[in-house]
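Student: pasting the sequence and the predicted coordinates here, then a few questions.
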Amino acid sequence: MASLLGRVAVVTGAARGLGKAIAIGLARAGCDVALCSRSPRDLETVAERILRDSGRRVYWQGVNVASAAEVAKFSDAACTALGPVSILINNAAGWVDADYLEASPEDIETTIDVTLKGPIWMARSFWRQLKETAPSHIVNITSLGARPSRSNASPAYVAAKFGASGLTESLRRYAVRDNIKVTEILPGSIASKFDIDDGSEAVSRSYGNGRVPVSDYVEAVLFALTRSPMSVVEDISIASVQDYKTDYSTY
């Protein structure tokens, strides 16, 4: 198993939920971490938690990953603060709460821009650093919603995740020339309101609600990152038992 000690990792959408849990998990595994989100106040709280918990170096910045210009500035700043990045976790995503026909054009555009364009701009901006630190790794957090027959979410969200899934598969072939691995993690229902340190009671509650504890997804990311140099984990799908009880034929 490869060690993550001393490596520099970037996590998008790191202010809460799965992104926050992944950032904490990477720091515990020995990574220095650069965090970004559109919620800088929450990022500061996560950074303080990591410093207190693991003592690893942390850089954080408010970033809209849908903006190529903002991502480029973040890439330079993260490298200056922590050194060249060797792990990129694309976790940020948009979401459409309203019914497909009632959602505003702005909400649909934001969902597509953050979910699909975000990973494109992040990979492009960090590519030089990833190549420099190779063997390196990109992990794109998509969703079982990327498989239309497995989702009853808004079609706009599904389309964005489907595109991110296709991007991941294409990047995997493109990146091999620079010794960069690319992995896709496809979560189902996530009990993301529970903290990575929640005990058995919280895990039990999440099981009762049919959602998978966030720690399961963190472990999947760490598994993909710590395989031997000769192997690449192409994708990991994790569904909850409840997902199989859902009728996806209707919205």
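Tutor: Yep, that arrived.
Student: rest of the way, CA atoms for contacts and neighbours
Tutor: OK.
Student: tell me which residues touch Leu225, please.
Tutor: Contacts for Leu225 (CA atoms under 8 Å, 6 or more residues apart in numbering) come out as 2, 4, 137.
Student: quick check, distance from the top strand by length along the chain to the centre of its chain.
Tutor: Ranked by number of residues, the top strand in the chain under DSSP state E is strand 180-187. Strand 180-187 has its C-alpha centroid displaced from the chain centroid by 9 Å (CA atoms, centre = their mean, to the nearest Å).
Student: coming back round to it: out of the contacts of Leu225, who's nearest Ala123?
Tutor: When those are ranked by distance to Ala123 (CA to CA), His137 comes first, at 10.4 Å.
Student: burial of that closest one, as a residue count?
Tutor: Number of residues near His137 (other CA atoms under 10 Å) recorded here: 25.
Student: how about Lys193?
Tutor: 13.
Student: now do the SS call for it.
Tutor: For Lys193, the assignment made with DSSP: H, G, I helix; E, B strand; the rest coil gives coil.
Student: surely it is in contact with Gly17?
Tutor: Yes. Lys193 is within contact range of Gly17, at 6.1 Å (criterion: CA atoms under 8 Å).
Student: follow-up on the earlier one: possible to save the contacts of Leu225 as a markdown table with secondary structure and distance to Val182?
Tutor: Formatted as a markdown table, the contacts of Leu225 follow (DSSP: H, G, I helix; E, B strand; the rest coil; distance: CA to CA, whole Å):
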| residue | secondary structure | distance to Val182 |
| --- | --- | --- |
| Ala2 | coil | 16 |
| Leu4 | coil | 16 |
| His137 | strand | 6 |
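Student: okay if I get the residues you listed as CSV plus distance to Ser67?
Tutor: Below are the contacts of Leu225 laid out as CSV (distance: CA to CA, whole Å):
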residue, distance to Ser67
Ala2, 34
Leu4, 29
His137, 22
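Student: now stretch 173-183, how far from the centre of its chain.
Tutor: Offset of stretch 173-183 from its chain centre (CA atoms, centre = their mean): 18 Å.
Student: and the longest strand of the chain, what does it pack onto?
Tutor: Judged by 3 or more CA pairs under 8 Å, 6 or more residues apart in numbering; DSSP states H and E, strand 180-187 is in contact with strand 136-141, helix 155-175, helix 214-225, strand 235-238.
Student: included below, for side-by-side comparison, is a second structure:
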Amino acid sequence: MTTTLNDKVALVTGGSRGIGAGIALRLAEDGADVALTYRQDAERAATVVKQIEAMGRRALAIQADGADPTAVRGAVDRAAADLGRLDILVNNAAVFLVGAIDELGSADVEQTIAVNIRAPYVAVQAALRHLGDGGRIISIGSNVGERAVFPGLTLYSMSKTALVGLTRGLARELGPRDITVNLVNPGPTDTDANPADGPNAAAISGFTAVGRYARPADIAATVAHLASPEACYVTGAVINVDGGFTS
């Protein structure tokens, strides 16, 4: 366990499972107190909280639906209030709706835009009331934002590509405040939603240069670096942690 993030407080949206849980645990390992949001599964969120507390860190699980801007703002404010400050915001929560463009309805489009685009924007707005000099904003995008290898990914790909503009615009806007803003694009990652032993895993792995899925910890390692003091001169960057998927 390192102390790189001692005395820091992080909020990880969608931190109860998969990549989000991996990020929450890694930030705690590096010394941060961590709040995380979840939409439905309180039990899984509580498990992550217990794991963080077992490391000697403070932890907090907040129920919040990313499609509800009021809930997103409330989660940010509660994390800062209950843990005393906010230094790191990780926009991880997302929905993954797949289908042909003429099959997905307006409700699907609205939900994807609300959770994958509007929620990170709203979370940043709320976080800026709490982030001081040296603050960190890190969003989690996707490899399919750069390379959609299967049909049916248009809506999701569009939503994740929007985070590139959010990241670069914010980096320029917040640079004078010494707040860095970066985007991490994971490749195929072994989670419940996309298991490394799933029916399409062999084909998906074949698109990577290394021929395998990542672990959530692999993505979390890059996020932890971007959250650390050592990454103070990295901002506006789009970093692919994808095993060479986009190479």
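Tutor: Sure, I can see it. Because the structure is predicted, anything quoted here is derived from the model rather than measured.
Student: TM-score for these two?
Tutor: After superposition, the two chains reach a TM-score (TM-score structural alignment, normalised by the length of the second structure) of 0.84; 229 aligned residues with a CA RMSD of 2.4 Å.
Student: returning to that earlier point: so how much does the longest strand of the first structure differ from the second structure once superposed?
Tutor: For strand 180-187 of the first structure, the mean deviation from the second structure after alignment is 0.7 Å (mean CA distance after the TM-score superposition for the first structure).
Student: give me the buried positions along that strand.
Tutor: Within strand 180-187 of the first structure, the residues scored as buried using 16 or more other CA atoms under 10 Å are 180-187.
Student: next: stretch 103-123 of the first structure.
Tutor: Residues 107-108, 110-123 are the ones in stretch 103-123 of the first structure that count as buried (16+ other CA under 10 Å).
Student: OK, contacts around the residue sitting nearest the centre point of the second structure?
Tutor: Residue closest to the average C-alpha location in the second structure (CA atoms, centre = their mean): Asn92, at 2.2 Å. Contacts for Asn92 of the second structure (CA under 8 Å, 6+ apart) come out as 12-15, 19-20, 139-141.
Student: quick one: Ala227 of the second structure from Tyr233 of the second structure, how far?
Tutor: 11 Å (CA to CA, to the nearest Å).
Student: ok so, going back, looking at the buried residues of stretch 103-123 of the first structure, which are in strands?
Tutor: Using DSSP E, none of those sit in strands.
Student: out of these, who's nearest Ser54 of the first structure?
Tutor: Once CA to CA is applied, the member of those that ends up nearest Ser54 of the first structure is Met122, at 26.0 Å.
Student: thought Val65 was touching that closest one, still the case?
Tutor: Yes. Counting by CA under 8 Å, Met122 of the first structure touches Val65, with 7.2 Å between them.
Student: need the residues touching each of those two.
Tutor: Residues touching both Met122 of the first structure and Val65 (CA under 8 Å, 6+ apart): Val71.
Student: what about Ile62 of the second structure, which SS state?
Tutor: For Ile62 of the second structure, the assignment made with three-state DSSP gives strand.
Student: ok, the one 5 residues further on next?
Tutor: Under three-state DSSP, Ala67 of the second structure falls in the coil class.
Student: also Ala148 of the second structure?
Tutor: coil.
Student: touching, it and Ser157? I think so.
Tutor: Yes. Counting by CA under 8 Å, Ala148 of the second structure does reach Ser157; the two are 7.0 Å apart.
Student: which one's more surrounded, the two?
Tutor: Higher neighbour count among Ala148 of the second structure and Ser157: Ser157, with 20 against 15, using other CA under 10 Å.
Student: and that one, how far from Asp192 of the second structure?
Tutor: Using CA to CA, Ser157 of the second structure is found at 20 Å from Asp192 of the second structure.
Student: rewinding a little: a markdown table for the buried residues of strand 180-187 of the first structure, including distance to Arg52 of the first structure?
Tutor: Listed next are these as a markdown table, based on distance: CA to CA, whole Å:
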| residue | distance to Arg52 of the first structure |
| --- | --- |
| Ile180 | 31 |
| Lys181 | 31 |
| Val182 | 31 |
| Thr183 | 30 |
| Glu184 | 30 |
| Ile185 | 28 |
| Leu186 | 30 |
| Pro187 | 29 |
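Student: could you identify the most distant pair in the residues you listed?
Tutor: Of all pairs drawn from those, the one with the longest distance (CA to CA) is Ile180 and Pro187, at 22.6 Å.
Student: what's the counterpart of Ile238 of the first structure in the second structure in contact with, if anything?
Tutor: Ile238 of the first structure maps onto Val241 in the second structure, with residues paired by TM-score structural alignment. By CA under 8 Å, 6+ apart, the contact list for Val241 of the second structure reads 184-187, 218-219, 222.
Student: redo the residues you listed as JSON lines? Include distance to Leu25 of the second structure.
Tutor: As requested, the contacts of Val241 of the second structure are exported to JSON lines (distance: CA to CA, whole Å):
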{"residue": "Val184", "distance to Leu25 of the second structure": "17"}
{"residue": "Asn185", "distance to Leu25 of the second structure": "19"}
{"residue": "Pro186", "distance to Leu25 of the second structure": "17"}
{"residue": "Gly187", "distance to Leu25 of the second structure": "20"}
{"residue": "Asp218", "distance to Leu25 of the second structure": "12"}
{"residue": "Ile219", "distance to Leu25 of the second structure": "12"}
{"residue": "Thr222", "distance to Leu25 of the second structure": "13"}
